[in-house]
Every structure is written in structure tokens, then in C-alpha cells.
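>>> After the sequence you'll find the predicted model.
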Amino acid sequence: MDDLRIRAATPADLDAVLAFWKVAAEGTSISDDRDGVERLIARDPGALLLAECGDGEVAGTVIAGFDGWRCHLYRLAVRPERRRRGVGAALLAAAEERFTRLGGRRADAMVLDRNGLAHHAWRAAGYAPEPWWSRWVKPLTD
């Protein structure tokens, strides 16, 4: 995709990102609301990466969070009609470059067990599940 551009999201992108996730992301998160995404961008302005087409349409997203110790990937999503064209690979490359600049040494990704299409994409990018490790999650709000 020659017209693809990767950039960090800004507060002006919030509505477009939330609308995009409704059509392109598998499942939802308790943080998939304006307040949650605003907090993310305010706390770590470079974490939410957008892939945009030449016309400004959001083609994909990934959250590349770094806590100073570990690199975490969330919300890798590509617009359905733009899948299998390198958008996800470009987003992951940008996320990994960000992690390297910040001093990160290992990235992990949250991937839904039932999302076989995502498993294929993550494996193609060099990621593998760790069967000895299980992620446990606790919502911090009702």
C-alpha cells in the first residue's frame, strides 16, 4: 500500500478510532470509550498508532504500550477490506521501532483465543503463544 502512512493518534482522532474499532476490531474492551482513549493519549501520546490511507481513512490501529519494563501490544485491527495488504505488518513494524527507541526488549500481545485470523497474522509477524503463561485480568471498574 503505497499511500499508507503510520502516525501517532491525537485527541482529534478519538471519534474516528472508536468508530473504526466497531467495524474492524474483534471483541470490545471496557476501555473502548472516549474517556479511555483520551487517557491513553494523554498518558502516552505515542502509544496509539494509526495507519491512514491517502484519503485520511483509518485503515488500521495498534496500541504499543511501554511501562518502562515490558512492551505490550493491544488493539491491532485492520479495516476488513484492507486486510492482507501489509497494513498490520506496517503497524507492527512501527510499534516495534517505538519499543526499540524506548529501550524495550520483548513485546507481548493480547490476542483473543477465538480469533484464528489474528493468530495467523501474529505468527506471520514472528510472535508465538506462550503455553506456560496465562494472562489473568481483573476489571478495575464495574
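Here it is on my side, so go on.

>>> use CA for all of it now, contacts and neighbours both
OK.

>>> host element of residue 63?
In the assignment (DSSP states H and E), residue 63 maps to strand 58-66.

>>> List the buried residues for that strand?
Under the neighbour-count criterion of 16 or more other CA atoms under 10 Å, strand 58-66 has 58, 59, 60, 61, 62, 63, 64, 65, 66 buried.

>>> How about the fifth one: what's its closest non-neighbour residue?
Read that as residue 62. residue 76 (4.2 Å; CA to CA, 6 or more residues apart in numbering).

>>> For this structure, which segments count as strands?
5-8, 48-52, 58-66, 71-78, 107-109 (DSSP state E).

>>> what's the nearest residue to residue 69 once chain neighbours are set aside in contact with, if anything?
Distances taken as CA to CA, 6+ apart put residue 104 closest to residue 69, at 6.8 Å, once the chain neighbours are dropped. Listed by CA atoms under 8 Å, 6 or more residues apart in numbering, the contact set of residue 104 reads 66, 68, 69, 70, 71.

>>> got it, and residue 56?
By CA under 8 Å, 6+ apart, the contact set of residue 56 is empty.

>>> Please compare the first structure with the one that follows:
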Amino acid sequence: MNQLPITHRFAIRAATPDDAVDVLAFWREAAEGASITDDLDGVTRLIARDPEALILAESDGTLVGSVVAGYDGWRCSLYRLAVLPAHRRQGIATALLDAAERRFRALGGRRGDAMVLEANERGRRAWAAAGYHREDQWRRWVKPLD
């Protein structure tokens, strides 16, 4: 996936280790909430372990969108779908999700699971518009390991 064609004045590509600092700055501006792995080590380890998992959208050399499309051989997990506010409603999130879903299908994945903050109403609407639905019978359980 390293370089996909330009679509609607933006290009979709996999992140490289050189993108890590820019990705973190982008998430601070465009993403809702923060994660324990939102640091240089977390992003660079993700890219090293799975070089196709962090998918970026760029427009004129500016990072305008991201999604993490992780696949562990069993589950297809989606995180950090974000688009810069000034670039929303231009099809960027849709293109990022299309790229993620193509990746999952090529790897044999059968269902995408998205992590969405309860308080992120805009995000919940975007995921619903993309065909995802909330499963009320599940709740996320977490334990920090450090």
C-alpha cells in the first residue's frame, strides 16, 4: 500500500518511521482523546511491527488524515480515524476507511472493530455513516502495563 493514487487532491499512503513526530502533532490537533501509546515510542513501534497499519492522508505535503488499521491474524481493529478540521467533509475519512478495509480483506480479515469514544458524537456519526454499528453487549476492559 505504500503509495496509493491521489484521490480528490489528497494521497493515501502507509506511514514511515519518519512520520512519527508529525503524526503525534496531527493527533493533538485532529483526534479526540489521547492514548497511553500516543508517544514517539508507541508510534514507531507500531510502524516497525506492522508497516502497513498506520494509514495517512496527505494534501500538498500536509498530513490531513489518519487511521490505524491493525490486524493480528484474528481481529481487524481500527483506531485514530481523524481528519484535520479544515479538511473534513472532503471524503478523506471515507478514503482512509476504504484503504483500511481493503487491507483487512487482503489479509483475510472478516470484520472491522472500531474504537470510538462515547463522548465523541461527531466520531460516532462518522462511523455510523461508514456502515459501522455499536454493539452494546461489549465493553472495553483495560489495564495499563506500566
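Okay, I see it. In this text the structure is predicted, and so the values were computed from the model without any measurement.

>>> List the TM-score for the superposed pair.
Superposed pair, TM-score by TM-score structural alignment, normalised by the length of the first structure: 0.96. Supporting alignment: 140 aligned residues with a CA RMSD of 0.8 Å.

>>> circling back: which of the contacts of residue 104 of the first structure are buried?
66, 71.

>>> Can you check which part of the second structure the longest helix anywhere in the first structure sits on?
Ordering each helix of the first structure by length in residues (DSSP state H) puts helix 87-102 first. The alignment of helix 87-102 of the first structure onto the second structure (TM-score structural alignment) spans residues 92-107.

>>> what about the matching stretch, how far off from the first structure?
When the first structure is superposed, stretch 92-107 of the second structure averages 0.4 Å from its matched positions, counting by mean CA distance after the TM-score superposition for the first structure.

>>> Which residues in that stretch does the neighbour count mark as buried?
Neighbour counts over stretch 92-107 of the second structure (16+ other CA under 10 Å) mark 92, 93, 94, 95, 96, 97, 99, 100, 101, 103, 104 as buried.

>>> cool, and stretch 118-125 of the second structure?
By neighbour count with 16+ other CA under 10 Å, stretch 118-125 of the second structure contains the buried residues 123, 124.

>>> and for that stretch, what are the contacting residues?
Contacts of stretch 118-125 of the second structure (CA under 8 Å, 6+ apart): 32, 116, 117.

>>> Check the offset of that stretch from the chain's centre.
Its chain's C-alpha centre and that of stretch 118-125 of the second structure lie 15 Å apart, by CA atoms, centre = their mean, to the nearest Å.

>>> in the first structure, what residues pair with that stretch?
Under TM-score structural alignment, stretch 118-125 of the second structure corresponds to residues 113-120 of the first structure.

>>> what's near enough to touch the residue nearest to residue 108 of the first structure when sequence neighbours are not counted?
If you skip the residues right next to it in sequence, residue 108 of the first structure has residue 72 as its closest partner in space, 5.1 Å away by CA to CA, 6+ apart. By CA under 8 Å, 6+ apart, the contact list for residue 72 of the first structure reads 63, 64, 65, 66, 107, 108, 109, 110.

>>> what's the closest of the residues you listed to residue 42 of the first structure?
Nearest to residue 42 of the first structure among these is residue 65, at 12.6 Å by CA to CA.

>>> What residue in the second structure is paired with that closest one?
So residue 65 of the first structure corresponds to residue 70, using TM-score structural alignment.

>>> before we move on, what about residue 42 of the first structure?
In the second structure, residue 42 of the first structure lands on residue 48 (TM-score structural alignment).

>>> which residue packs closest to that match, ignoring adjacent ones?
Leaving aside its sequence neighbours, residue 48 of the second structure sits nearest to residue 17 (CA to CA, 6+ apart; 7.6 Å).

>>> That neighbour maps to what in the first structure?
In the first structure, residue 17 of the second structure lands on residue 11 (TM-score structural alignment).
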